[in-house]
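> No sequence on hand, only this structure:
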């Protein structure tokens, strides 16, 4: 079959310039919740590098070339928290301009609600810390003496976590 320029798909692809359109970087972000009796907890990592060094974020990171984003999510979760084998569910796609100061970055966010007692969390890769925060009904995040609001999270993770909380009705 030929297109309106008289080209077959093979001919079209031979002359196609993939640099014609700018490309974003792709990332995956993962929201992991655990229910502990009547408490809801969220797994967060403290960023060990720029940007947002020292801020908490959901685990996540950049996709490798030709890596499906589902695998990126599982890999990044394992690298940053040591957690593996979770049933990750697509939460949404986040592409607001300026969401990442490094440039045009589009993220697919995934989520899971798990039994916290079945995982062992250990910070790794570029995460300085990985720990559980209790989520209050007012959406404060509390771990020991630390209290965060969603707006304290790095990047646009306030939006991602807010959407995940809405999805589970919290």
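Everything's here; your move. This structure is a prediction, so every number in the text was calculated from the model and none was measured. Numbers count the residues shown, from 1 in each chain.
> rest of the way, CA atoms for contacts and neighbours
OK.
> Give me the buried stretch members for stretch 117-125, please.
121, 122, 123, 124 (16 or more other Cα atoms under 10 Å).
> Now render the residues you listed as a markdown table, adding secondary structure.
Shown next, in a markdown table, are the buried residues of stretch 117-125 (DSSP: H, G, I helix; E, B strand; the rest coil):
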| residue | secondary structure |
| --- | --- |
| 121 | coil |
| 122 | coil |
| 123 | coil |
| 124 | coil |
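> Reformat the residues you listed as TSV; add distance to residue 36.
Below are the buried residues of stretch 117-125 laid out as TSV (distance: Cα to Cα, whole Å):
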residue	distance to residue 36
121	16
122	19
123	21
124	24
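> which of those residues lies closest to residue 110?
Nearest to residue 110 out of the buried residues of stretch 117-125 is residue 121 (Cα to Cα; 18.0 Å).
> also this one, for the comparison:
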């Protein structure tokens, strides 16, 4: 599972330090084997909860990795999933030495082919920004349009025109005005918005 969040305006991924061979002591993605009596989705949800304590997040299947040499123990096929979560609403139940957030643009050497998996998940995420509301999964319950734009910029790694971005987002009809405002320092108060359908990703036609 590739768990993405935004920390300090940077895209980050949750990694778990391996305590078994191969790659003992190396960082890698949380995951594990599928039980004979469960679906792939059930296995993904279970492994995520067991390895990180994270539950109730939006998971989407990414890709199947089947290179014969990807695991030195033998032939292992990996079905990967990715999730997008707001950092301030995520509770990771593990010691810092076992789990840690790492910036996607500054990853340590990863076990197996996990670096390739993270790269593909980031590419998928960037591509889906153009035709879905997937980035909204990163947002807290209430947020400003400037905060939402910062999330898009963190994922894409580039600055966006403020006027064009707001026009595009408001045309999606997926946000609603809370009637509340947020003030930071001496700046003008900004409207607070929330999602009309939390936890749901809309496809833009």
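Good, I have the coordinates. Model, not experiment: these values are computed from the prediction.
> Return the residue of the first structure aligned against residue 98 of the second structure.
Aligning on TM-score structural alignment places residue 98 of the second structure opposite residue 129 in the first structure.
> so its match sits in a strand?
Yes: Residue 129 of the first structure sits within a strand when classified using three-state DSSP.
> now whichever residue in the first structure pairs up with residue 76 of the second structure: how far from residue 30 of the first structure?
Counting by TM-score structural alignment, residue 76 of the second structure corresponds to residue 105 in the first structure. From residue 105 of the first structure over to residue 30 of the first structure the distance is 15 Å, taken as Cα to Cα, to the nearest Å.
> what does residue 143 of the first structure give?
In this structure, residue 143 of the first structure and residue 30 of the first structure are 19 Å apart, going by Cα to Cα.
> give me the number of residues near the equivalent of residue 123 of the second structure over in the first structure?
Counting by TM-score structural alignment, residue 123 of the second structure lines up with residue 166 in the first structure. Residues within reach of residue 166 of the first structure, counting by other Cα atoms under 10 Å, total 10.
> Then residue 98 of the second structure?
16.
> Ok, residue 10 of the first structure next?
The local packing of residue 10 of the first structure (other Cα under 10 Å) involves 10 other residues.
> for residue 146 of the first structure, same thing?
Look at residue 146 of the first structure: counted by other Cα under 10 Å, it has 8 neighbours.
> Same question for residue 60 of the first structure.
Neighbourhood size, residue 60 of the first structure [other Cα under 10 Å]: 27.
> Would you mind confirming that it is in contact with residue 30?
Yes: with contact defined as Cα atoms under 8 Å, residue 60 of the first structure counts as touching residue 30 (5.9 Å).
> Which strand or helix spans the residue lying closest to residue 193 of the second structure once chain neighbours are set aside?
Closest residue to residue 193 of the second structure apart from its sequence neighbours, by Cα to Cα, 6 or more residues apart in numbering: residue 177 at 4.7 Å. Taking DSSP states H and E as the definition, one finds residue 177 of the second structure inside strand 175-182.
> buried stuff in the very next helix or strand once past that strand?
Sequence order places strand 190-195 as the next helix or strand after strand 175-182 of the second structure, per DSSP H and E. For strand 190-195 of the second structure, burial by neighbour count (16+ other Cα under 10 Å) applies to 191, 192, 193, 194, 195.
> One more: stretch 43-50 of the first structure?
Buried-residue list, stretch 43-50 of the first structure, by 16+ other Cα under 10 Å: 43, 44, 45, 46, 47, 48.
> about what we covered before: intersection of neighbour lists for residue 60 and residue 30 of the first structure?
73, 77 (Cα atoms under 8 Å, 6 or more residues apart in numbering).
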